[in-house]
Structures are given as structure tokens and as C-alpha cells.
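K.L.:
here is the input, now give the coordinates:
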Amino acid sequence: MSTRVVFHGWFTFMHFQNFTVFKSLIILTFCSTFSVYSFAESDVEPRFFIRAETSHYFLQTINNSTDHNVNSWQHFRVAPTSDNQLFLRMDRDTIYSTAVIDTEGGATIAFPDFGNRDVTVQFIDENHQTQRLTRLTKGPNVVDVPQTTKYSFVLVRIFYPAQVNKKGLNDVNHLQDKFLIQASSSDSYKTYSHSEFNSSDVHLKLWRQEVLNEVTPKNFRNIEHIFGAADATSSEQRLFGSVYGWGGAPYQDRVYQYSQDFDASMCRTVTMKPPNNSGYWSATVYNEDGMLFNDDAYINSNSAVKNGDGTFTLSFGCEDTKHQRNNLSLAGLNTDRWNVLIRSYSIESKVKSLSSEHRNPFVFEKINACKISRLRKATAWVMTSWIPMNTAMVWIYFKTKETFCEMNIA
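P.N.:
Got it, this is the predicted structure:
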């Protein structure tokens, strides 16, 4: 039986003749490797796309804000739904408030007392550079708006997993109405324009797809630097971030793990250890365009049911009785493929660096493959990486239904 190993993002594929076994180790960081879209074949630079993509989201927020202008809020009164989502891969466990602020001459935002609620404030400038998140403390808070560019996008995240609690939701909405922007300038925002790019939906969608065709989960290092300030990122790294998850937070505050796209015709399961930190985790399923399609296709550490050994087993698109616990339905999927994003949040971030010197040598772990037939089981050695840090750590093992085990699921 011949074997070949192919590394693809954070998955390790083991091909044994007609079937595929793959396992990934999630370190709640981008340990994977990705390839960055190369603009070498044209005169277009990544920064032009980044500026146009960012301008697109700036303009959307302004048009949807209360005053249809800068320094005005767009409040999401409930968590994003398939019918109401501002940008790609929004979180179903979060209530958002956004605004575009004119920073010239200085600006501040006053926030009311949220008590013990988990509320963070993020600023994103016109180059898709972002500062570390500000976590609101008990009592009123006043936050200064960074002046890295003329305009800044503010993204307020209010963690609210209990969507059925209407009273609590009304309380959050009441607090949102007390957000106050004080800005010295309120010049009208001008949409970014370049000969190669404009901020129209159609034009950007074409370029976005072209980039995504190249920015696949392989051969890209230092993924932890795709979201951050100028000294922690590059235009190439921010390109991936702006295309795959515009508005993402630095890895010290929010650690994301993207999956590849999966065929919607198969049931898949994943078993993972809970994060070993003071935060929480969530898993949200998106279509291949990165959009929500089913308001129930998400789960978090508050709602998931544990196994007897403390691990969690999640299922995706499974119809059989055995996999109904923690099953995320794919009903309503409007594309042929789907992907899942696992987020890990830490109340007290302990991640200082994700560079290679903090990684142990590769270790080997023996796993059982999914059943090929009643008479034969496959066993493989899977090489995974390990980062010994005080961050949340999750490992994932995907497998198909027995009836699909002989199909290539790459």
C-alpha cells in the first residue's frame, strides 16, 4: 500500500490508494501555511485592492448609519443573520456596532457601563491596519480614536451568546444607543478610486475571487501577521486578511482557524479538546463565499454538549441519529461547498509571539482512520505541529461517513 503525504493548510492529508485520512492540530493560531496571491504578472499592487476593499466596507457602513455620514453609528440590534451581514464571516455570537470616524483634529468615543459584559473596541484604518483591541472595563469608558489615516473604522463587538434572552438583548440595545462619538472634523468620505480598482460590488467581487483562487491554504507563513499595525504586517499579508476575513483582530486578541472548503454532500465530524484558557470558543459555518446561510449553523462553548472525557464532538450536515448532538445543519446552503471558522477568545490574552522559535519540533501521533469496509480499517501516522504556549489549544480530526470513506475529500 503506497502512501504519500501532502500538506494543505492546517490539514495533513494521508492518501492510501482510494481514500483520504486527514487530521489537523489547531493551536488557535494560524500555524498553517498559505500562498499569497502574486501580482508580479501585472502592474497592480496588493495595496490598491486592500484600499478598494476597505473603502467598500467604509462606504457600506456610512450608507447604513443613522445619519448616512461619518461619525454616525450603524448598530446591529441582534447578531448577524443570513439576511443581515455587513462583511464576510461575521460571528453569530456577537452584536456589532460600527462607524466610520473622521480622525482629523482628534476624536474620542464615550461608552456607558457594560458591567461584566465582554465588550471590545477595534479600529481599522484605510490601509486595513488595525490596533490591538481595547476591552471595556466596568464603569463608563472613553476611548481615543487612532489617527493613522484620515478616516478610521470602529468595530465594537458585544459578546452575546444567549440570543433567546430578549430582556438581556433589550438592555444591550439600550446601551448601544448611549455610544457617543466626539470628533473635531466631519468631512464627507470620498470613495477610494484607482485605475485598476474601484469600490463597486461587481468589480471587487471579481478581483476578490481571483485572489481567493490563489490564496489557498498552503505555503504561506506568518499568518499571525495578517491582521495588525503597520510594523506587524505587510501589504501581502494584509491582502489575505482583507480578502478572507476583512476586519479580523490581531492574534493576541482573537485567534482564528479557517478550514478549507468541503463538499456539501458529505457528513463530517470533528472532535476537539476545549481551549485551555480563560476565554471561550465558537464554530461558525459559512458558504464558500464566506457568508452566513443558516442562522443555526453555529455553536459555542456555552451551548455545545461535552463528551464524557471533556472533549467536544461537532457534526456538520449529518442526518443520522448518531450524530445529531452538536450537529450543525447545512440546510439553506446556496453553494456546493462550505467551510468552518473556529474562533478562540481569551479574556486575558497571553499570546506574545507565534514565531517559529516558539514551536517544538514535529511530533508524531498515531490515529485510526475512518472505516473503509467491515473487514478493513486503515491506520496512519499523522505529523502535526505543537506550540507550547498558554493559549487555548484545540485539535481536530475530521472524518467522513462510512459510506463516503473511499471518496477523495481534499
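
K.L.:
C-alpha only now, for contacts and for neighbours.
P.N.:
Noted.

K.L.:
for the longest helix along the chain, buried residues please.
P.N.:
The single longest helix within the chain, with elements called by DSSP state H, is helix 46-64. Residues 46-62, 64 are the ones in helix 46-64 that count as buried (16 or more other Cα atoms under 10 Å).

K.L.:
which strands or helices does it pack on?
P.N.:
strand 74-75, strand 94-102, helix 201-214, helix 235-245 (3 or more Cα pairs under 8 Å, 6 or more residues apart in numbering; DSSP states H and E).

K.L.:
distance from it to the middle of the chain?
P.N.:
18 Å (Cα atoms, centre = their mean, to the nearest Å).

K.L.:
any idea of the angle it forms with helix 201-214?
P.N.:
140 degrees (axes from the mean of the first three to the mean of the last three Cα atoms, to 10 degrees).

K.L.:
this one next, for a side-by-side:
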Amino acid sequence: MIGNFARAATDIELAKYVSLAGGVNRFFHFRDPGDVDNQPTIRMNFDTLYSTAVVDISDGATLTLPEVGERYMSAMIVNQDHYINDVFHGGGSYTLDTDTFDTPYVIVFMRTLVDATDPEDVAAVHAIQDQMSIEAASSKPFILPDYDEEGYEALVAGLNALLPFLADSTGGFGAKGEVNPVNHLLNTAIGWGGLPEREAFYDGAAPQLPVGEYKIEVPADVPVAAFWSLSLYNDSGFFEKNNRNAYNVNSVMGTQNDDGSMTIHLGGCDDDRVNCLPLMEGWNYVVRMYRPEQQVIDGSWTFPKVVPVD
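P.N.:
Prediction:
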């Protein structure tokens, strides 16, 4: 099962999104930037609104996207072996074919930055989503092979248990010639559908700390060209519903300190402190740094670590 894990994991994901969209070559748009009840994939983010489409590219297809100005929008193309041969940006038409992406089906995974606190911005992103389209020469239904579901779930659980030993996403996502096979395997289980490190650098942490009060002091000058975020998950890798509706903090919506830095609070949210995410047993988090600068990629700059509140 390890040998074909990436194919099985990706086919299982593709089947979910085909079901959501009602077939291939059709977009399904996530409209609610904080929908805890709709998490088809492990460790999703709430910083962007996703739009997804499984596309039959056996005879070629075209993806058409609108212009979005300075807003972050990326179109990640994932093939059936969980390799990412290209990520598109900006408006225009893009060719999808097997010469480029290697497998008969791919999933187009759109991420469009949204300010979840601003209803007008959410509506603006909805309008962007409505302008995305796909034209394909073939529309053969996607059929999920009969994988051993019990064995697959056991392997996912086993690989996720290695999260504390995985430093970051280096070598985990990208084209076949770009990834490290071991890191690709682990990241397929821990964060299926992650972007290549040139597009987003992922720093995951499972501190193995009890529920309590902690903080992360983030400087004003995080070296990214787009934005950064921190999302908090339960021990299964999903957002867990809380009465504050607080699941992530990012550089777009978070409250800054006077010097432009930001304090992220983990736990101790009952006093309504800002940038606070409630904790649960087994809590862990992922930092995403979008369009990272080289010092992030080469490890000479690292995101601050969590520390207990005195």
C-alpha cells in the first residue's frame, strides 16, 4: 500500500470533489470562509476560498481565470500521483494536457485570498469564483478504484503520527523531479494538496503540550511576498468547532501590535484577547507562508515558536 499510497490518496480526494461538483470538468466553489462542517480534506485553510474541479485532460482542456489585480489567487494543478507540475497565477487561459501533467485526470485547486471579516470582500471573491471556467474535449466519468479502505486509513493514521518529526514542507510538494520521495509520502498523508515551497512554505508543529495558555510573537517583517497564516487543528488534522468561531490568524485579518508585530494567543481566550485560538487535547498547528522569500526556503529565517504565557 505504501508503494501506491500517493495515487490512492489522490484518487480518493478526486472522488470527493467530483461528488461535490456533480461530475468532472465542473467547479465546486467553497463560499463560506469558515465552514467547519465542510472539511473534505485534511488540514485545509480558512485564509482563502477554495474552488476545485476534477478535469478529464485525456484529450486536452482549457482553464480560464479572471483578472484579480493584486489579490492573491493561485491555480494549483495536481495530478493523480500527487505531483504538482505547475501553479498558475492571474487571469488568462491555461492549457491542461497529459504531456504536461502526466495523468488522465487532474484536480484544479484554486485558492483566492479573502477577508472573512468583511462581507463585501467575501462577495467580491464569490464574483471572482463565478468567472472561473473549464472547457474539456472529453468528459469521461472518474471512477474510483476499489482500494482497501481500512488499510488506507491505518496508513494515514500511522503517517500522521510522524508529524512531530517533520520539520517543514521542504521537498514535500511539487513535480516528481523536485520532491524528496519520503517527504512527498509524509506530506501526502499529513497535508494532501499543499503548494510547492516556492509558492507556500508550510511549517507544521505538534507541540505535544497540554491545554493551557501559550503565545507566538510574530515580527512585523515576515519575509513573504503575499501573506502568512497560522491554522490550529485537532489531533486528527481538522478544525474543531468552538464557540468563538476562531480557527486561524493571518497577516491580513489579525490585530497588530503598535510596532506592526502580532501576538498570536493559543488558549486562554475567555477574556476575549485578540488573535486567540481555543485549544483542545492533541492540538497542533500549521504556519503557511505564501510566496516566501529565499531566506524562508533555505531555512535562514524561521517562524517563531510557541512559548508558554508567564
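
K.L.:
thinking again about what came up before, any residues touching the longest helix of the first structure, and which ones?
P.N.:
Helix 46-64 of the first structure is touched from outside by 39, 68-70, 72, 74, 86-87, 98-100, 126-128, 153, 189, 191-194, 196-201, 204, 207, 235-236, 238-239, 242-243, 246, with contacts defined as Cα atoms under 8 Å, 6 or more residues apart in numbering.

K.L.:
if we use 6 Å, what do you get?
P.N.:
By Cα atoms under 6 Å, 6 or more residues apart in numbering, the residues outside helix 46-64 of the first structure that reach it are 68, 69, 127, 191, 192, 198, 199, 235.

K.L.:
stretch 177-186 of the second structure too?
P.N.:
171, 172.

K.L.:
all strands of the stretch 1-150 of the second structure, in order?
P.N.:
Secondary structure of the stretch 1-150 of the second structure by DSSP state E, counting those that start in this stretch: the strands cover 28-29, 48-56, 61-65, 73-79, 84-89, 92-96, 105-113, 133-136.

K.L.:
in JSON lines, list those along with distance to residue 275 of the second structure.
P.N.:
JSON lines is the format used below for the strands of the stretch 1-150 of the second structure (distance: least, Cα to Cα, whole Å):
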{"stretch": "strand 28-29", "distance to residue 275 of the second structure": "27"}
{"stretch": "strand 48-56", "distance to residue 275 of the second structure": "18"}
{"stretch": "strand 61-65", "distance to residue 275 of the second structure": "33"}
{"stretch": "strand 73-79", "distance to residue 275 of the second structure": "24"}
{"stretch": "strand 84-89", "distance to residue 275 of the second structure": "30"}
{"stretch": "strand 92-96", "distance to residue 275 of the second structure": "37"}
{"stretch": "strand 105-113", "distance to residue 275 of the second structure": "19"}
{"stretch": "strand 133-136", "distance to residue 275 of the second structure": "36"}
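
K.L.:
one step back: of all the helices and strands packed on helix 46-64 of the first structure, which one is nearest residue 14 of the first structure?
P.N.:
Across these, residue 14 of the first structure has its closest neighbour in helix 201-214 (23.0 Å, Cα to Cα).

K.L.:
now check residue 193 of the second structure against the first structure: what is it aligned to?
P.N.:
Taking TM-score structural alignment for the superposition, residue 193 of the second structure sits opposite residue 247 in the first structure.

K.L.:
neighbours of the nearest residue to its match once chain neighbours are set aside, how many?
P.N.:
In space, and not counting its chain neighbours, residue 247 of the first structure is closest to residue 124: 7.0 Å by Cα to Cα, 6 or more residues apart in numbering. Counted with other Cα atoms under 10 Å, residues neighbouring residue 124 of the first structure total 27.

K.L.:
how many residues are close by residue 43 of the second structure?
P.N.:
By the measure other Cα under 10 Å, the count of residues near residue 43 of the second structure is 22.

K.L.:
what residue of the first structure matches up with it?
P.N.:
Using TM-score structural alignment, the partner of residue 43 of the second structure in the first structure is residue 89.

K.L.:
residue 203 of the second structure versus the aligned partner of residue 163 of the first structure in the second structure, what's the distance?
P.N.:
Matched by TM-score structural alignment, residue 163 of the first structure corresponds to residue 116 in the second structure. Distance, residue 116 of the second structure to residue 203 of the second structure, by Cα to Cα, to the nearest Å: 23 Å.

K.L.:
which residue in the second structure aligns with residue 63 of the first structure?
P.N.:
In the second structure, residue 63 of the first structure lands on residue 19 (TM-score structural alignment).

K.L.:
check residue 229 of the first structure too.
P.N.:
Checking TM-score structural alignment: residue 229 of the first structure goes with residue 175.
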